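[1] here is my input, please return the structure:
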Amino acid sequence: TKYTPRARDGNGPVLINAQRIGQDPRFAAEPNTSLLEDTEYGKLPILGEDGSRPMDQYARPWSGARGTRIAIVVGGLGLSQTGTQRAIQQLPSGVTLGLAASGNSLQRWMQEARRAGHEILIQVPFEPYDYPANDPGPGTLLVKDPAAKNLERLHVAMGEITNYTGIMNYQGGRYLSDVKALEPVLRDMASRGLLFLDDGTSAQSKTEVLAKAMQLPHAFGDLTLDGQLQSDAILKKLDELERIAQRKGTAIGIASAFDESIAAIRKWADEASQRGVEIVGVSTLARESVAP
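    Here you go, the predicted structure:
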């Protein structure tokens, strides 16, 4: 069988196509040192000698059932201490958390999030169309700069923490639409066994064509859930996301770690599970983007 032939509780590693997916939850905050290299930017993820990938090592296992599957990704962790703490403690453990590369105490938050069962991504700032009037922050990857400079910025961000399955963009409409700028960055992620989550906000994004060509596991946000920061509006977006997933089989919703977002996602998740919806880590859906 493709998946472990037993009932699962959402914790612990699972075998998928003979690959070990996930970590023992007792050690989920500890990195697998065989999947790290020491660099001037800190410890960066690499493929294991046996071909094992950080994306699989740090993934949240799922049931293997082919019902309605939804990934919810809540970004911006590390920017507000109270917001970060609330997200880790109150969101269902199936929710994927995005830690902002420019955030504070990221190692601590990574460890707390992993112990709570969350899959995590590192959120990297990319150049938007209206830069510099709209500046995503320090370390933003810029179209005009050489590839080596942007790879350095990417590696600085990646070196902030360990135990993540991949990279998620923060802004980046202009950067993600530029093939020449984007290609070396995605190729670096692919070579390290990571995934890339495109938040889906840029209609001109070249992520898909490039990622498919280089067999980079990737995924796209279907909806931004908290464009309007009222609980009722967020719940309506979550219902819309569920309808998308019922139609397609899967869907991905993107939110930020605002109090209203956390409360709405928590409320919706309780009810959605009773309707047979499974909340999965984003790696589950990204893995299928390059499935044979």
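
[2] hey, let's count contacts and neighbours off CA atoms from now on
    Will do.

[3] check which helix or strand the residue nearest in space to the middle of the chain maps to.
    Nearest to the mean C-alpha position of the chain, counting by CA atoms, centre = their mean, stands L121 at 4.0 Å. L121 belongs to strand 120-126 when elements are defined using DSSP states H and E.

[4] what angle do strand 120-126 and the helix or strand that comes right after that strand make with each other?
    Counting by DSSP H and E, the element after strand 120-126 in chain order, helix or strand, is helix 147-158. If you take axes from the mean of the first three to the mean of the last three CA atoms, to 10 degrees, helix 147-158 sits at 140 degrees to strand 120-126.

[5] buried residues in helix 147-158?
    Across helix 147-158, burial judged by 16 or more other CA atoms under 10 Å covers 147, 150-158.

[6] distance to F220 added to those residues, as JSON lines?
    As requested, these are exported to JSON lines (distance: CA to CA, whole Å):
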{"residue": "A147", "distance to F220": "24"}
{"residue": "N150", "distance to F220": "22"}
{"residue": "L151", "distance to F220": "22"}
{"residue": "E152", "distance to F220": "25"}
{"residue": "R153", "distance to F220": "23"}
{"residue": "L154", "distance to F220": "20"}
{"residue": "H155", "distance to F220": "22"}
{"residue": "V156", "distance to F220": "24"}
{"residue": "A157", "distance to F220": "21"}
{"residue": "M158", "distance to F220": "20"}
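
[7] in the stretch 101-250 of the chain, which spans are strands?
    120-126, 166-171, 195-198, 218-220, 223-224, 250-256 (DSSP state E, counting those that start in this stretch).

[8] for the comparison step, fold the sequence that follows:
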Amino acid sequence: MLLLVHATPDDLVTPLGQGRPARRGASVRLPVARLAAGVAALAFGGLALHVALVDDPLGGEPHVIVPIVRAPVAVAQASEPAEGRQGAETAPGLRTRSTAAELEGEAGVAVVRPEGQAPGAIVIRVPDQATVRLAPAPDRRLVERTRFGLLPRIGADGARPAEVYARPAGTLPGGARPAGRIAVVVGGLGIGQNATAEAIARLPGPVTLAFAPYGGNLDAHVARARDEGHEVMLQVPMEPFDYPDNDPGPHTLLAQAKIPDNLERLRWVMGRFTGYTGLVNFMGAKLTADEAALAPVLREVGERGLFFLDDGSSSRSSVATVAPAAKVSAARADVVLDGLGRAEAIDAELARAEKLARERGLAIVSASALPIAVERIARWASDLEAKGILLVPASAAVGSRPRG
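    Next up is the predicted model:
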């Protein structure tokens, strides 16, 4: 079957769907109500999400907000100089950070720590409220500036270091008359950091501490000892008979040295720190046995307002013979604890010191700062008052002015 379609020229060249006359009355209708409702729902949901996640981190869970106010705490000023403090000041009397030294000073305790490492244990000493305060050192009246440092001297007003830097002798409780007095001098301090700190912390204040001239940070150790009420002395290296096999150290005073050379060595030793009341020999059996070599040394000691203690280690010492002519106050230790490594032997010698003190009225004990000696002396000293015996500093036992 054949179908014929009649097409005009316009039908062939005009794209489909165009060119047709629009129908009148036709219009596009949008769902306005639905769109408005959707926009409103989206806005409400966004607002709810913002409130839940931003304005309320708890997501709408019931909660209470309580303000926390930090109350200012007044911190007592530490006794150390301002340049040694750390931490910013936020207000007068209020600090946000304190150093360990400040905390110790404010709490009134002394903490002993091994040098340069965290210890397994530390010794904390809470001082007695009646801790004796010694005169500040150095006293400008009592020092002269030299190439060796500050050396002690007698002041223009006659004041002597042996008197100004001394610890008061004290009394027994109630003012009772003592049955005897004992002075204990513990030497060898300033070299071993831990041994020095432990001796300062554990030994009672009346025990005199003698420092060797070779240790590091001597000024700090001596200052701490004096802060704890300990009178301090200076150990002078002197020649023993077996020198140099047994060597006391640099600047040792020698029996055959020229007098100016020995005095120069002595002045180097005396310039190591200040605040000491007297000198005590470190070794020195050969030099103390030589009167010609010893006399200029003791004379120098006396002219500087100091006293001299013979540690009692040599039976050949001539200190007692030379001291009067050298015009220096001097004495000799009665009991020597050096070389005693057992607690029973140390206790026996301390008991002998008690016996001597009762018989003579006074006894002097010398010892080195070995741990066992420090422990036994501290234990022994705690019972002395109950026995009616008074523990006194070396200056009270030796005296500060020459006799005669």
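
[9] rewinding a little: residues in the second structure aligned with the strand holding L121 of the first structure?
    Mapped onto the second structure using TM-score structural alignment, strand 120-126 of the first structure covers residues 232-238.

[10] my guess is E260 of the first structure contacts D232, does it?
    No - judged on CA atoms under 8 Å, E260 of the first structure makes no contact with D232 at a distance of 9.3 Å.

[11] count the residues that sit near F44 of the second structure.
    Residues near F44 of the second structure, counting by other CA atoms under 10 Å, number 12.

[12] and the one 5 residues further on, by the same measure?
    The number of residues packed around L49 of the second structure, counting by other CA under 10 Å, is 14.

[13] immediately after the helix or strand harbouring it, which helix or strand?
    Following DSSP H and E, the helix or strand that holds L49 of the second structure is helix 32-50. Of the helices and strands lying after helix 32-50 of the second structure in sequence (DSSP H and E), the nearest is strand 89-91.

[14] so that next one matches what in the first structure?
    Matched against the first structure by TM-score structural alignment, strand 89-91 of the second structure finds no partner residues.

[15] stretch 374-385 of the second structure too?
    Here stretch 374-385 of the second structure aligns to the first structure at residues 262-273, judged by TM-score structural alignment.

[16] list the buried residues of that stretch.
    262-266, 268-269, 272.

[17] look up the counterpart of the longest helix along the first structure in the second structure, residue range please.
    Using DSSP state H, we find that the single longest helix of the first structure is helix 231-248. Residues 343-360 of the second structure are matched to helix 231-248 of the first structure when aligned by TM-score structural alignment.

[18] counterpart of R287 of the first structure in the second structure?
    Aligned partner of R287 of the first structure by TM-score structural alignment: G399.

[19] give me every residue that touches the closest residue to that match other than its chain neighbours.
    Leaving aside its sequence neighbours, G399 of the second structure sits nearest to S329 (CA to CA, 6 or more residues apart in numbering; 6.4 Å). Applying CA atoms under 8 Å, 6 or more residues apart in numbering to S329 of the second structure gives the contacts 302, 306-308, 323, 398-403.

[20] picking up where we left off before, out of the strands of the stretch 101-250 of the first structure, which gets nearest to A181 of the first structure?
    With respect to A181 of the first structure, and counting by CA to CA, the nearest of the strands of the stretch 101-250 of the first structure is strand 120-126 at 10.6 Å.

[21] how big's the offset between the closest one and the second structure?
    Its matched residues in the second structure lie on average 0.5 Å from strand 120-126 of the first structure after superposition (mean CA distance after the TM-score superposition for the first structure).

[22] from the contact counts, what lies against that strand?
    If you count contacts as 3 or more CA pairs under 8 Å, 6 or more residues apart in numbering; DSSP states H and E, strand 120-126 of the first structure packs onto strand 96-100, helix 106-115, helix 147-158, strand 166-171, helix 173-176.

[23] cool, thanks, talk later.
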